[in-house]
Every structure is written in structure tokens, then in C-alpha cells.
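Undergrad: with the input below, show me the fold.
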Amino acid sequence: MNQPSASPTLDTLFQRILSRRPEAIALADPLNKQRITGHRPKRLTYAQADRAVAALAAHFVESGLPAHSVIAVQLPNTIEFVLTLLAAHRAGLVVALIPQLWRQAELVAALNRTSARGIVTMDRIDGVLHSDIAMNAAAEVFSIRHVAGFGNSLPEGMASLDDAIARDGHPARTAIQDGRKAAIISFDVTTDGFRAVPRPHLSLIAGGLAVSLEADLPQGANIMSVFAPSSFAGLVSSLAVWLLTGGTLSLHHPFDVDAIEQQIGEQGCDTLVVPAQLGLRLDEAGLFTRLPTLNNVIGLWRTPEQVSASPPWTAQGASMTDVYLFGEAGLFGARRTAEDGTPALIKPGLHGAPRETAGSSISGEILLTPKGTLGLRGPMVAVAAYAPPHPPGDSLIPQPSRDYVDTEYAARLDRATGAISITAPPAGVMTVGGYRFLAQDLQEWSRRLGAGTLLTALPDRLSGHRLAGRALDNARARDALAELGLNPLMAEAFRDRATPA
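TA: Sure thing, here's the model as predicted:
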């Protein structure tokens, strides 16, 4: 019997739904999973998912991973990710979220920063042998003691988690379910550099409430998530929202428009979680008029400074909720008005749902800092992770306490409307899709490639920035970056200009 929890965790929420709806469908794989991973797509009920979670948790405990240790997870947007995360929490572990595009250099840096004891990955994702990357990274990190993966072609020395699930079992160690304990570690880049951001379960639940309440999702929602779960925003907008609504979570590994339309239609999904710019493109293409069951679209903005200039939402019968993302610092949401489909005004102060009700805030607070930047305060915000560094030479002088995180996004107050306008991203930080880099790091990598090589970030309307490179030999530059263990975004910056982007 489970011990009573001091406060809810993600696994607590899962088991509450399990007790009510054991035979309801809990998780559904992408229809194109065979192409992505070589594995056939699955659909699991809550009871089947619970058995898999228990077996994986037992494997982690039997492998000697101590309670409260960190396990790094680099998996695609499939049911294996959800099962692994819940199993790690049931075994008392903390999950470090590793973006899929990270290769050996970034993976090693994250493992060393968190003193991770284990790695979980897939044998291959989209043709890339992630199992080999994980094994090579593990060889460079002293703290790693266990490497495991899903798939039929795992290298020697990597434990098979498919076999662990097939054996069934229950963990010999019972983890205390306490929402105040660390649940995940994600990774961010600010003007002060690369940082690890730990969060407890309660922070994830607060983020999930911020999204689900603002979007007015019903209990039992049938959710389709097209957003990679390797960040705080990706995790709360899919897994946390799913557990809070107690419905079905269908997953899609970005991005195949035909597969996503087919899956939404076949499974009757009523909620779509998608990158906002992509959602607006699908609206312009008339996709939502062909999907009568879909009535909620949650659009996540990695470039929140672009929300105010975005086109209006036109789909009839489907509401659009803009979710503003500020790296790993935090987020807030605002549902668009039904009248004209334009973004809602964002005002400083408490934000929750409904916005019109004083004191209704669950999510947190928006504020303008003395520097003219946007600050976030509240239960989802990891203040300690973003505390400013001590000034050099004055280490004995304590820093003034601060109960908010400065997102470093430039913002101003509109005197006419009283709304906050986000005007610019953090200076010196480049956003390419879901990845953030320091401009000085790009310059450093180009210097390492030798004379005549340039790597820079150019403004891009959809993704914030795009990388562009110039070298005397582009193919040689791509190979050199790959050998250094850098992610494909950097290597592909040196594609030949005759090759279509």
C-alpha cells in the first residue's frame, strides 16, 4: 500500500487516475513511430502503463541507483519517455531532461553538471544512433554507473529496458511521495552562461495548472502533444496537463502534418499542444476546419517577443491559447479573444484563470524589473537556479534577496492599455527553435575551426534566429563540428548554399 503523501507528485496524480479509470486509454504513440525509432506504435491503458512503470522502477532500483540520484533521459516524444519519467520518480530518482539534438559534447557537460548516475536513451532516433552517443558520453563521465535503452540494436554493455518491462516486477524500495522533492533538472542558457535548473513536483504541477486552467481544458481531455518534452515547458504542457485532466495523452514526434491530421481524426483528440507559429500556419492552411473534434489549441511561443505581431486566429470552433515561454525560467498563458482572434493583453500582477477574478492566481505573477526587463514570480519559478552570481572580489558580501527571476527579456508598460509589451529577447542569447546559444560561444566554435570560418546567428521570423556558417570547405567544417560532438544545428549551418534549406 502506498504511503500517504505530504503533497502530490506526478506519480501521485497518475495513481489517482489509475484507481478511477484503470482500463481507460492513457497513452498513444505517434502513428509514424516505426519510421522514427523502428518500433511499432502502441496504445496503453492506465493499468498497462502502471505495470510498465512498476517494472522500470524495479529495474532502476535493482541496478543500484541510489534514491535521489540523477538519471539523464534522452528520448523521443513517444510513450517510452512518459513511462521512464514516471518510473524514475517512483524509484525516487531525479530526471535530467536531455534535448534530442544534443550530441556528445553537450551531453557530457550536462552529465558532469548534474553528477548523473545513469542514462536512458533509444537505440536510434530518426536514423541517429543515440545509443552509441550515450555510451561514448558515459565513458567520459566518472559518475555514470548505469546506461540503459529501448530498442533491439543496443550496443554491448547497455541494459535493455524492453526486457525489463517484459519481466514485470515492483521496486523493492518505496519512495516517499512528496511534491516538494526534486523531480527534474532542465538546462538553460542565459547571459551568465549554461545553467542547470532543478524543479520539484509542485513546480511542474503549478506550470501544468497555468496552462490547463487558462486554456479551460475539461476533465478527461484527449490531448495531442507535438512539442518535445525535453524542457520545462514541453513537460508541463503535455505530461503535467495530461495528469491534471486525467484523460488520454497522444504523442507526435515533430513533424508530419499528414500523420498528425490522421491521428487527431482517428483518436478524436480535442486538444492540440503545438509550437505556436506552426499552429498559426495550420490555421492558415485550414487544417482545423477538417478536424471537428478539436476545440482547444495551445500554442507555445519560444519567442514571446513575437506574439503581439502574430496573425489573428481564425479557426471556428477551436480556441487558441498563447503560452509565453522564457527559456527554463517559467511561462504564462493567455487565451485569445473569440471576437477577433488577436492575442490577449498581458498586464502586470497576478496571473491565473480566470484573469478577471481577483486573487484567483495559481500560476504566479508578472512584473517589470528596475532594469526594464520582465520578471516572473510564483510557485513554478526556480528562483535559486537563477540567482545572480556574487560580484568578483566581494564574496563575503551577501547579495540582496530576490524572490523573482529576471527573464532578461526587454519589456515596457503601455500607458494607454496598462499592458506589458515584450520588445526584445535577452542580449547576446540566440534562440534557434528550442535551443539557446550565447553569441560568444558561436564565435569560439568558429575560431576553433580555423581561419576563414564564420559561424553566426541571423534573425528569423519563425524561430527567433537561424544559424549560418561560412568556411573554405563547408563539408570539412560539418565533419569537424560533428567530430567535436556538437549538435546538428551547428553542423548544418555549413550546408552548401546550393542545397535547399
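
Undergrad: CA atoms for contacts and neighbours, from now on please.
TA: Fine.

Undergrad: scan the protein for its longest helix.
TA: The longest helix of the chain (DSSP state H) is helix 46-62.

Undergrad: what's the first helix or strand after it?
TA: Where DSSP states H and E defines the elements, the next helix or strand beyond helix 46-62 is strand 70-74.

Undergrad: tell me which stretches of the stretch 401-501 of the chain form strands.
TA: Using DSSP state E, counting those that start in this stretch, the strands found in the stretch 401-501 of the chain span residues 405-413, 420-424, 429-432, 435-438, 454-460, 464-470.

Undergrad: for the comparison step, fold the sequence that follows:
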Amino acid sequence: MTQPTASPTLDTLFRRTLARQPDALALIDPLNKPRITGQARRRLTYAQADRAISAIAAHFIESGLPANSVIAVQLPATVEFVLTVLAAHRAGLVVAPLPLLWRHAELTVALNRTAARAIVTCGKIDGIPYADFAMNAAAEVFSIRHVCGFGTELPEGMASLDQAIFQDSRTSRSVLQDGRKAALISFDVTSEGLRPVPRAHFSLIAGGLAMSMESDLPQGANIMSAFAPMSFAGLCASLVSWVLTGGALVLHHPFDEDVLETQVNEHSCEVLIAPAPLALRLGEHGLSERMPSLRNVIGLWRAPEQVASSAAWTAQRASLTDVYLFGEAGHFSARRTSEDGSPALIKVGPHGAPRDVQGAAIAGDILLTPRGTLGLRGPMVPVAAYAPPPPPADIMIAPPPRDYVDTEYAARADRATGGINITAPPSGVMAVGGYRFLAQDLQEWSRRLGQGALLTALPDRLSGHRLAGRAQDNARARDALTELGLNPLMVEAFRDRTNGALT
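TA: The predicted structure follows:
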């Protein structure tokens, strides 16, 4: 009897393109990487990338990291991030990406919750000493046994992965390439707090397919990614879309508009992946004329309740695909096809990839829950990670298992069109760009600053919210928040303003 073929992993997909075109260009660093990390830019072919991936994987194996252990990664959108993720998978490890805005307080919680065995970072990113953050966090997490980084001026005790690539070790171990194996642990913030969300390879691939097939990405396309990769959606939009299409991935550390335009034109990029408000702004300012090679734009909405009221897409030669993001639970995509450039109508029920093609593979289901919120299910949606807590011990009959994830976004169906209107984000959860946190956390940090201090979140059209603070001594408040190891967005909320206003 023939054994069923295992589903592919991300490394499997990478190796398929490697076997087909080893000398083709694969990965290209941001144009301003020397400023961001102090390192020279890298341009790697598939064969060169493969050698670097194998060398980093060998370093992980030789360091004694057992298969299936968790390795935390906090890196910018550079070639090193892609190499590290694929190297970890080649070594049989599970990757836990950590957002760059996280500092000591969030890092230690995430590392402890996942029992991470190692952490990978950079010496400095935009002048900020991320290597020191990693070392300090690792000192408080019992499970961490290995800390390594890229770049120069690494602190004592941190292994250099640049040196590991240079040594080019061939150490390897047998790893079962099966898409059902764990690949990723990302982190969501729900009304119950920080939630680790594990995923298998097939779930990541399903998320990338939903984006790339809906936007009709051509095989072999040069993809410009200007979306931070440290999340499920960020990985799907960059790394996964790249291994699915088999072209070149051009990375951009968000965000410098002039650098982005130069990179797109220099590498004749056909695809741009960026935050949707940014994509719309580029469309309004002559995207087709300034970047004539672009044919597909994928706009990711961290605040999906804003899609319906967004501006029309006006670029002539490039199409726009809206990607609705619901934290780490999942996403769905809809390409704008109407003549006026307005968002596509979203309806309850199965949605294919591509969405409007009869007989297309089902990417997932959209539903309205009894609570009046939007629910998701499908191959990319990790239902178990969001399962409701077990019933109290005095209840003898357990409720039936739920086959969907409640995103907690308020939604309703329009009676006239049948379309879904997403009306509000989850209650009690704030978002500043890609950084999500609980409203009660703001109150807690504000109390720690003493009497007369105020830290609040104000609505913002582009990023969902923006933070603002006021204290009797703003400089002292900033120092106190920095010492607490908090996110820099909270620290900068207390920046001095000439007019004294809360903005």
C-alpha cells in the first residue's frame, strides 16, 4: 500500500526553487541597511542563500538545541531574518518571532510562556541596542540556553551568526519534512491578555496562498515587502509568498518612501506588499507613474473596520488586494475589481482563493457568531489556540467543541447587500500600528508614574490608536518607563511638546 505523501514545509518549497534555478536572485536587503543595522547589504542567489541557511542550521545543531525546541527571533526586515527562519526549520526548530517594539517586559513574558531555548537578534537596530535587551531578558528566563546575533559589537556571551555563516559548517540532522509539524508560535493580544498562537507549516502556507492567489501573483515575480514580518500575517505576506512564487524577495525596513521607490524601480518589482493606508497614499500620489513595474499591490489592514470607509484605489496599471487582518487568528483577502476602485463586498460563507473564481479551493469561512462578532475558520485558523476555557468543575456536561475562532471584532450583515460590515475592534484591546495591548495596561503604567500622570490612547485613522501622555515632569516619566522595560511607544507618549497640548 502506498504511503500518503507528506505535505510540504517552507523549506521544502524553498528547495524546489533552489533545484530549478540555483543561480537566480533570491533575497535582496533594504537599500538603507547600513544605517539600520550597521551591516553591508546582501544580495543572495538561491544557492548562496541555501549555503547560509545550512550554516546557520548547523550552528543551532552544534549548540545543542534539541529538535522541536522553540527559538525566539527579534530581527528587522533584512535577509538575516529570512535565513534564520528557514535555518531554524531546517534544524527542526519552532520559530517564535518577537515584534521589534517589544522590550524587556514583553520579552520575558513571551520567552517564559513558550519555554524558548534560544534567542536570535541584532547588535543594534536603528541605533537601539537590541543585543542588550536579549541578554537581559535571557538572564531572567530559565529555559534560555543560547543567545546569538548578527552584526558587530555583540556583548560578551552572545554567539555571532555572521561568523557561523563564514565558517560554513555542514553539520546536519535528519528532520522529517512534514507540513503538519509545528513551525511558528506568534503572539496575539485578546481581552484575556497575551496569547501564544502555535501553527504548523501547512497553516502558514494556507495563509500565504490566500493572499497570493487572490491577488494573482505571477510565478517568478520580484516581490517588494514593506510590512514588518514579525507576525503571522507578516510572514505570510513576505517569506511564504516568496517561496510560493519562486522569484526574488526585496526587503524594506518600514518606512522610507524615497528608498522604497528606488528599490522598486531598481529591481523592477511587480508586487508591493505594504500596510494598506500606506498603499492607498502611494496610489493617490502617482504610484503607476513613479513605479511603472508594479502590477499587484497587497494592502494589509491591521484595523479591518476601516476598510469600508477607505479611499478608492486610483492607480491605473496596478491592482489592489485588501487583506483583512484579525490579530494572529487569521485573515481573508479581497481584490478590488469595481470601476470606481472601492473595496469588494464581503459576504458570510466560504471564500475561495481566488475569491470570485468558481470551483476555486476554499481558503476559509467567514461567519457571524451569536455574539454579533466575526468568526473565522479554515486551514490557516488555529482553533485550539483560541478555544474557550473549560467549564467550571460543578458543570457536568461540557459544551460542544467550537470549530471556529471568534475574532471579537463586532460585525453585522447589511440587509440590502448581504455584505458584512465590521464595525468595531475587540473591546478593551488597543492597537498602535502592529503593537496591540490591553487598555487596562495603560491604566496600570499610568498609576506607577504617580499622581498627576496620564497615559491614554487616542483614535487614529492610520494606525488605529496613538498614545499620548502627560506628567508633571515628562523627562522623568520617560526615564521611569524606560527603566521598567516598556515599549518605546509608551515612553515617547511623554515627549515634550512646545504648545503643552496632549496630542
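
Undergrad: quick one: TM-score?
TA: Once superposed, chain against chain, the TM-score is 0.97 (TM-score structural alignment, normalised by the length of structure 1); 499 aligned residues with a C-alpha RMSD of 1.5 Å.

Undergrad: in a helix, residue 107 of structure 1, correct?
TA: Yes - according to DSSP: H, G, I helix; E, B strand; the rest coil, residue 107 of structure 1 belongs to a helix.

Undergrad: can you tell me how far it sits from residue 69 of structure 1?
TA: Distance, residue 107 of structure 1 to residue 69 of structure 1, using C-alpha to C-alpha, to the nearest Å: 17 Å.

Undergrad: nearest to residue 221 of structure 1, of the strands of the stretch 401-501 of structure 1?
TA: Nearest to residue 221 of structure 1, of all the strands of the stretch 401-501 of structure 1, is strand 435-438, at 29.6 Å by C-alpha to C-alpha.

Undergrad: quick one: contacts of the closest one?
TA: Here strand 435-438 of structure 1 makes contact (C-alpha atoms under 8 Å, 6 or more residues apart in numbering) with 188, 189, 190, 191, 193, 428, 429, 430, 431.

Undergrad: now, of the residues you listed, which are buried?
TA: Buried members of these, scored by 16 or more other C-alpha atoms under 10 Å, are 188, 189, 190, 429, 430, 431.

Undergrad: higher neighbour count, residue 107 and residue 69 of structure 1?
TA: residue 107 (26 against 17; other C-alpha atoms under 10 Å).

Undergrad: and the nearest residue to residue 85 of structure 1 once chain neighbours are set aside, which of the three is it?
TA: Distance criterion C-alpha to C-alpha, 6 or more residues apart in numbering; nearest residue to residue 85 of structure 1, sequence neighbours excluded, is residue 95 at 6.7 Å. Put simply, residue 95 of structure 1 is strand when judged by three-state DSSP.

Undergrad: I'd like the distance between the residue positioned nearest the centre of structure 2 and residue 13 of structure 2.
TA: Centroid check for structure 2 by C-alpha atoms, centre = their mean gives residue 231 as the closest residue, at 2.3 Å. Distance of residue 231 of structure 2 to residue 13 of structure 2, computed by C-alpha to C-alpha: 20 Å.

Undergrad: and what of residue 334 of structure 2?
TA: Residue 334 of structure 2 is 25 Å from residue 13 of structure 2, by C-alpha to C-alpha.

Undergrad: of the two, which one has the most company?
TA: Neighbours were counted for residue 334 of structure 2 and for residue 13 using other C-alpha under 10 Å; residue 334 has more, 24 against 17.

Undergrad: and the more buried one, what does it touch?
TA: Residues in contact with residue 334 of structure 2 (C-alpha under 8 Å, 6+ apart) are 214, 215, 321, 322, 323, 343, 344, 346, 355.

Undergrad: what's the span of stretch 333-340 of structure 1, first residue to last?
TA: Using C-alpha to C-alpha, the end-to-end distance of stretch 333-340 of structure 1 comes out at 18 Å.

Undergrad: need the nearest residue in space to the corresponding residue of structure 1 for residue 375 of structure 2, chain neighbours excluded.
TA: Aligning on TM-score structural alignment places residue 375 of structure 2 opposite residue 375 in structure 1. Closest residue in space to residue 375 of structure 1, ignoring its immediate chain neighbours: residue 406 at 4.5 Å, by C-alpha to C-alpha, 6+ apart.
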